[in-house]
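# sequence and predicted model, in that order:
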Amino acid sequence: MREIFLRALSRVGAGMSDILNTPNNIYSLLNGKLKMLPAKGGYRAAIDPVLLAASISASEGEQILDMGCGTGAATFCLAVRKPFIRAMGVDSQGPLIAIAKKIATLNKLEGNIKFKNIDLLDLNNTEKFPQFDHVMANPPHMKKGSVRPSPDPLKVAANIENHAVLLDWLKVSFKVVAIGGTVTFIHRYERRYELIAEMEKYGSVSVFPIWSRMSGNTARRVIIQCRKGAFDETKILDGLILHQLNGDYTETANTILRDLSPINI
């Protein structure tokens, strides 16, 4: 899928000289409501962070953490949807954080959004880090050694786990989220059982499959959300079909991607 390739933006180090910040290089998300900047190679944010942000039901004044935020696409999409929230994005790649701050200024969103350059595992060891009402993440989707690495380091960093594996991402998420808050991941559908098994240790789980086409094929993505401290039965929701048979977005997908409709989980 196109999204897999474009996800490279979210976990890649690029020097400030690589930032493409002229007006002709600005692209938009959410039907022009959000301006973004590409990084080296022209890599742009994909559909995954847009869908992830749509699934977060935040109330006024709540604090949200975007873990492994890259250049902040999910953070910004959520801020456009919920301008009354306070959000923080963290990532181990300092140059990406610099781009995120630049995008925040471009969209005049720097007031309620902060970005920090911190590694996931360092975050786990930071006892004074605040408790968040919601944590969201779009981590690398492939296990190390499960696929042949691309010669393109951008793709490798975006798609393949490194020193922090999926279990690490989950443990840190539940450490920094408050009781009653939510942890929400978007991931490959094939790895849903790993996510569900770990999340069920902490609270109630809801599973939202995402299909690429209206053809009955297996879902390609899944959004899984856990409410910490609540222990209802795991729910499998109807999910979302992204594309019609002709390749156009479905009406439901369009309302989410363009008109700010939420994904209700």
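Happy to help now that I have it.
# make it CA atoms for all contacts and neighbour counts henceforth
Fine.
# all helices of the stretch 101-250 of the chain, in order?
Remark: helices assigned in the stretch 101-250 of the chain by DSSP state H, counting those that start in this stretch are 120-124, 153-159, 166-176, 192-199.
# comparison target below:
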Amino acid sequence: MDITEGTLLDGRLRYMQPREGFRSGIEPVFLAAAIPVRADQRILEAGSGSGATLLCLAARVPGIAATGVEIDPVLVSLAAENAVANGLNGLRFVVGDITGTLEIGLFDHACANPPYHAPGGTPSPLASRARAKIAPAGLFVAWIAALARYLRPNGTLSLILPAPALPACLEALSAARCGSVMLLPLWPRAGQRAKLVLLRAVRDGR
């Protein structure tokens, strides 16, 4: 696989990712900034890719213990290399399906930048990009239910997603007994509708 190296957070972090396929944008940076984690807490990410979200989070809050679950073993290896390259020893990346059975314990916080495009149209010929972008039927329900399962009582679940996906996400959160929802629309500029929304819910919240 052809790898490209760049930086995150204005050069604070070295970051390797595949040259082709799904590439990290601004979403992981926003997501990491929104998670209310402390240095003594554990955090779980579903679909962690090359590790951008957890790298940014560990740079902001040194001392966290974070686990990224990713189905693509190539991306898991890259994420682990990124953690080592930046001296972030509290990050662990594992190959797995977040909706399956994983022996990873419980967490204070969970997060995801889930696939969001409905099936249809012309799929990407690159499997990794298709997995990262295409949302099969029931994905929000399955991912949110799985993440909620790994949360301690009153743990938080943070997501970043396109605004049109919000109704399905809110329904899935309710089914997973996650409430006390806070929303932050990300407006591109004044007078324009938000394309992305940051969302945080609380396990067993109202």
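Thanks, I have it. Note that the coordinates shown come from a computational prediction; the quantities given were computed from them, not determined experimentally.
# about what we covered before: Ile103 of the first structure is nearest to which of the helices of the stretch 101-250 of the first structure?
Closest to Ile103 of the first structure of the helices of the stretch 101-250 of the first structure is helix 153-159 (Cα to Cα; 20.0 Å).
# for the first structure, which segments count as strands?
27-29, 34-36, 63-67, 86-91, 113-117, 132-137, 177-188, 203-213, 221-228, 235-236, 240-243 (DSSP state E).
# now those in a markdown table, with distance to Thr126 of the first structure?
What follows is these, written out as a markdown table (distance: least, Cα to Cα, whole Å):
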| stretch | distance to Thr126 of the first structure |
| --- | --- |
| strand 27-29 | 33 |
| strand 34-36 | 30 |
| strand 63-67 | 14 |
| strand 86-91 | 13 |
| strand 113-117 | 13 |
| strand 132-137 | 14 |
| strand 177-188 | 13 |
| strand 203-213 | 23 |
| strand 221-228 | 20 |
| strand 235-236 | 33 |
| strand 240-243 | 37 |
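# closest one to Asn254 of the first structure among those?
Taking Cα to Cα as the criterion, strand 240-243 is the member of those that comes nearest to Asn254 of the first structure, at 8.4 Å.
# can you tell me what part of the second structure that closest one aligns to?
Taken onto the second structure by TM-score structural alignment, strand 240-243 of the first structure occupies no residues there; it is unmatched.
# circling back to that earlier point, so which of the helices of the stretch 101-250 of the first structure is the most surrounded?
Among these, the stretch with the highest mean neighbour count (mean count of other Cα atoms under 10 Å) is helix 153-159, at a mean of 21.
# corresponding residue for Ala157 of the first structure in the second structure?
Residue correspondence to the second structure (TM-score structural alignment): Ala157 of the first structure is matched to Arg131.
# if we can go back for a sec, switch the strands of the first structure over to TSV; also include mean neighbour count.
Written out in TSV, the entries for those read as follows (neighbours: other Cα atoms under 10 Å):
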stretch	mean neighbour count
strand 27-29	15
strand 34-36	20
strand 63-67	26
strand 86-91	24
strand 113-117	20
strand 132-137	25
strand 177-188	22
strand 203-213	22
strand 221-228	25
strand 235-236	14
strand 240-243	20
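# can you say which of those is nearest to Lys143 of the first structure?
When the strands of the first structure are ranked by proximity to Lys143 of the first structure, the top entry is strand 177-188, at 11.1 Å, counting by Cα to Cα.
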